[in-house]
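>>> output the structure for:
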Amino acid sequence: MLDVTHEEWLRRAKELDLPGAHHIAGADEPGGGASYAVVSPRDGQVLTQVADGGTAEVDAAVAAARRAFDTGPWPRLAPADRGRALLRIAELLEERRDRLALTVSLEMGKPITDAYAIELRAAINTFRWYGQLADKLTDESPHTAPDALALVTRGPTGVVGAVVPWNFPLTLASWKIAPALAAGCTVVLKPSENSPLSALLLGRLATESGLPPGVLNVVTGDGPTAGRAIGLHPDVDVLAFTGSTAVGRHFLRYAADSNLKRVWLELGGKSPNIILPDAPDLEKAAATAAWGIFFNQGEMCTAPSRLLVHSSIAERVTETVVRRARELRVGDPLDPGTEMGALAGEGHLKRVRDHIGTGLDEGARLRTGGDRTRPDSGGSFLEPTVFDQVDPGMRLSREEIFGPVLSVLTFDDLDEAVALANATEYGLAAGLWTSDLSTAHQVSRALKAGTVWVNCYEEGDLTVPFGGMKQSGNGRDKSAHALEKYTEIKTTWIQL
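Predicted coordinates for the structure are as follows:
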């Protein structure tokens, strides 16, 4: 991929054969005939028409998943065999890496370099990691009375409904699908209506790899219709959702109104990134702060959107962030030199710009950016944006913007920094920059966040869990802990 030019990506984009049908029970299904247009945010052009699924299509997909779980071979395979199936999926993802990266870039505006090097790498590694883990889990036999044998075993929960957003369409789908399949569950995936194409290709690829029919089904459609149907379906045993806190509340209600299915939620964030005067490298800390908020166009629930800087170094750090923002190359996502692509669409661009307008109205100082850019492209592009003189009570500091907009706040002591960091309804992630080991441990413990990065940001691998506290959700993706969402614990007591 590294030697593919902009012109070559443009040529491939014109020749790309994109899917449009649901993938149910191992076959493409057009559904009831309704469809909607998938529009590329890079130029505002229609990529293709995709089946618009509703209750009937969800019913068919859930029925296929139910059959595959209740009577099919998948849950009854030896774990090593399930692991080998996941490894085959990883191999096919690697073989189709160029095509899948191009599809992701076209459907959600991510730079092609990031789609290939980060998004596809994450998806491949996820299936590979859980494929290797599948036969390495153990049950328990607690020590108990001498005249009894106690066994604690884990088994697959059943049919999993997975609903994922558009910002990392393959990564987040893989984080749900791979551990669920490793556990022996079957899956109905509903991708975002903005980015359904890569998910449909993943469904086809899984069937091609030899996955039995009905083990992985993909239904396209919007949240209020298809997503709601999955949430309310009595034959869905587990719901795994990544998205907004508001929609997460809906899924909890759906579970209460149906079969009390488990609901695992990875929701929004307003992550703080704290830089102390004793940071080991202030230039690196500031540069990483800029990278973190502008990576993926700021469309990340973990984006470090609140930069908390000690007042003694605030101007120095802010100047570096502003300089980095102005140097950032915003361009066509299909240009390998592009560092920041398009926002997910016109509706999302408008919401982000509304937040910028509110910040100005509230009295925050705009240091750079704030305007639409590349208007002649027809795409949804925004300048990297930095505000300082942000008050903790401003909406800029409290609400998730999900765009390339940074708010800089200052503090005078460590207790104030921790209080500012925790002064949010969210608790997904946080960053801390310090050379003091004791400070690193104490502040990390005090921060109400599921992940704390010290002297780095967005680092880690599949060995560590990912998830949030407070209104950022519950449960964990990644690591062996993810299997807890898709397995049931059973106690067997044998009297000897």
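>>> every contact and neighbour count from this point should use C-alpha atoms.
Will do.
>>> and the nearest residue to residue 252 once chain neighbours are set aside, how far from residue 222?
The shortest distance from residue 252 to any non-neighbouring residue, by C-alpha to C-alpha, 6 or more residues apart in numbering, is to residue 263 (6.5 Å). Counting by C-alpha to C-alpha, to the nearest Å, the gap from residue 263 to residue 222 is 19 Å.
>>> these two: which is more packed in?
When neighbours are counted by other C-alpha atoms under 10 Å, residue 263 and residue 222 differ, and residue 263 comes out ahead with 24 against 18.
>>> hey, where'd the helices end up in the stretch 251-400 of the chain?
282-294, 314-327, 346-362, 395-398 (DSSP state H, counting those that start in this stretch).
>>> for the ones you listed, could you give me a markdown table that also reports mean neighbour count and distance to residue 250?
Formatted as a markdown table, these follow (neighbours: other C-alpha atoms under 10 Å; distance: least, C-alpha to C-alpha, whole Å):
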| stretch | mean neighbour count | distance to residue 250 |
| --- | --- | --- |
| helix 282-294 | 23 | 28 |
| helix 314-327 | 18 | 37 |
| helix 346-362 | 16 | 21 |
| helix 395-398 | 21 | 22 |
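>>> what's the burial count for residue 11?
Residue 11, neighbours per other C-alpha under 10 Å, totals 11.
>>> how about the helices of the stretch 251-400 of the chain in a markdown table, adding distance to residue 197?
Below are those laid out as a markdown table (distance: least, C-alpha to C-alpha, whole Å):
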| stretch | distance to residue 197 |
| --- | --- |
| helix 282-294 | 25 |
| helix 314-327 | 31 |
| helix 346-362 | 19 |
| helix 395-398 | 33 |
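>>> let's see this one next to it:
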Amino acid sequence: MKQYQMFIGGQWVDATDGEIIETTNPYSGEVWATIPRGRAEDAERAVQAAQAAFTSGAWPKLTASARGQLMRKLGDLIAENAELLAKTEVTDNGKLINEMLGQVKYLPQYFYYFGGMADKIEGAVIPIDKPDTFNFTRLEPLGVCVAITAWNSPLLLAVNKLAPGLAAGNTFVLKPSEYTSASALEFAKLVEKAGFPPGVINVVTGLGQEVGEPLVTHKLVKKIAFTGSEFGGQRIYESAAKDFKRVTLELGGKSANIVFADANLDNAVKGAIGGIYAASGQTCVAGSRLLVQRSIYDRFVERVVEFAKTAKLGDPMDVGTQVGPVTTPPQFQKILDYIDIARGEGGECLLGGKKATGPNLGAGRFVEPTIFGAVHNRMRIAQEEVFGPILACIPFDDEDEAVQIANDSNYALAAGVWTENMRRGLIMSQRLEAGMVWVNMYRAVSYMSPFGGHKRSGVGHENGMSAVMEYLQTKSVWISTGLETPDPFVLR
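From the prediction side, this is the model:
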């Protein structure tokens, strides 16, 4: 059994009180590792280490170019250790090896991209309207940032925060989900090997209320970057407001995947399947509402049902598996509860609708790919995030009705549009309330393109050039070049 320690101030340490949390393989059901159960004292140690690294360590003395070189070296180490990191994630969260290996192999690009941006962060000289005055701006790091990540894609979610924040010159305390902390601790080994100064990146583990909350409320913390539930994001937002901390919140979604009659239906079927059953529906951008134009609704939904029947459930380490287990016991029960809720509201279960059983399903935390018809948009199954392999099918007549249904949601993270009419695709991308709109594709992300939502889907964006600005503050510098100071009682 693996026994992990936390990484604080460049040292590998146990929790102050020595307590641990057992971490379980979602597929086998077996305890395979232990992680420290951090408390407020451990949060304090980590924040103090990050503050020291930001103010007086080697980190602030590095040139921006040297900072970028360190980041690129870390990217190289991730590439060299991609298989280990991916297998760790699969063992910890049960997602498919194909998906996690692809994600991990892509992570170096984040450090190359943002590492290359580190020495291109520039202020500006302003042609100020005051005589005998030189005015310019400086873009400066915030200081200690806390990154809190969810259990579904632990390293990707962490790197989304670390890469732009490090490029800007900040230091970090990373707090992964207590369900999936192992990959973050394996990642910390690479941080140490890359030669980052002690305290620049710290990793603390434990429960949210025991170590996460002390991190969020710490007076030295200047920013919190969080990916997780709407409830968790709301609590963090309220807490951060008390000290006017900066926040980035990447929360949930109830994304509409919209299929028009003129779409390439073969591709749209694949898009509908991939939008909900990839990652067993455990993704914030899941296309969990399938909106289909009424003229093709029956035959299209029938095709989706037939395709979903072929999905192979099984060991996530098997490259042939297409749907893996649900990561956590509470989430497993939540999904089953929502199936009952959908039935109770009058939804017609067209496929699945129960716990999956079979000889190749390990400990059995699997839910059958499930499809509900006879859904209207006021049902809970259409309004609330399930975070599981459940698809709600809703018919519509025309563009206006599709937009009305899609936008009738508390969430605004993502949307998909399937049509061969590019004019329609562009217009829909404008009218849909979503932070990201995919046309004739679904569930694509890049370090180059902003990722984030509106409404209750979050605040701020990750990825893309603008992500660095989330970790910078602007300072305006005024220098008088005049020989005399004018009337001190008059605003210049």
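>>> picking up where we left off before, mind checking what the residue nearest to residue 252 of structure 1 lines up with in structure 2?
Under the alignment by TM-score structural alignment, residue 263 of structure 1 pairs with residue 247 in structure 2.
>>> and residue 420 of structure 1, helix, strand or coil?
Using DSSP: H, G, I helix; E, B strand; the rest coil, the structure places residue 420 of structure 1 in helix.
>>> if you drop the residues flanking it in sequence, what lies closest to it?
Residue 420 of structure 1's closest residue in space is residue 392 (C-alpha to C-alpha, 6+ apart), at 7.3 Å.
>>> which position in structure 2 pairs with that neighbour?
In structure 2, the residue equivalent to residue 392 of structure 1 is residue 377, according to TM-score structural alignment.
>>> for burial, what's the neighbour tally of residue 436 of structure 1?
Counted with other C-alpha under 10 Å, residue 436 of structure 1 comes out at 12.
>>> tell me how far it lies from residue 265 of structure 1.
Residue 436 of structure 1 is 34 Å from residue 265 of structure 1, by C-alpha to C-alpha.
>>> would you confirm that residue 447 of structure 2 contacts residue 466?
No - with contact defined as C-alpha atoms under 8 Å, residue 447 of structure 2 does not count as touching residue 466 (10.9 Å).
>>> if you count surrounding residues, which of those two has more?
Taking other C-alpha under 10 Å, residue 447 of structure 2 and residue 466 do not tie; residue 447 has more neighbours (22 against 15).
>>> alignment lookup: the more buried one to structure 1.
By TM-score structural alignment, residue 447 of structure 2 lines up with residue 462.
>>> show me what contacts that match?
The contact partners of residue 462 of structure 1, taken as C-alpha atoms under 8 Å, 6 or more residues apart in numbering, are 126, 129, 478, 479.
>>> hmm, 10 Å instead?
If you count contacts by C-alpha atoms under 10 Å, 6 or more residues apart in numbering, residue 462 of structure 1 has them with 122, 125, 126, 129, 130, 175, 477, 478, 479, 480.
>>> structure 2: which residue goes with residue 218 of structure 1?
Using TM-score structural alignment as the criterion, residue 218 of structure 1 maps onto residue 203 of structure 2.
>>> any idea how far residue 5 of structure 2 is from that match?
Applying C-alpha to C-alpha, the value for residue 203 of structure 2 to residue 5 of structure 2 is 9 Å.
>>> joint contacts of the two?
By C-alpha under 10 Å, 6+ apart, the residues touching both residue 203 of structure 2 and residue 5 are 12, 185.
>>> list the buried residues for the longest helix along structure 2?
Counting residues, the longest helix found in structure 2 (DSSP state H) is helix 97-117. Neighbour-count burial for helix 97-117 of structure 2 flags 97-101, 103-117 (criterion: 16 or more other C-alpha atoms under 10 Å).
>>> so the helix or strand residue 46 of structure 2 falls within matches what in structure 1?
Using DSSP states H and E, residue 46 of structure 2 sits within helix 40-55. Aligning helix 40-55 of structure 2 against structure 1 (TM-score structural alignment) gives residues 55-70.
>>> mean per-residue distance, that stretch versus structure 2.
Its matched residues in structure 2 lie on average 0.3 Å from stretch 55-70 of structure 1 after superposition (mean C-alpha distance after the TM-score superposition for structure 1).
>>> chain center to that stretch, what's the gap?
Between the centre of stretch 55-70 of structure 1 and the centre of its chain there are 25 Å (C-alpha atoms, centre = their mean, to the nearest Å).
>>> what's the answer for stretch 93-113 of structure 2, then?
Distance, centroid of stretch 93-113 of structure 2 to centroid of chain: 13 Å (C-alpha atoms, centre = their mean).
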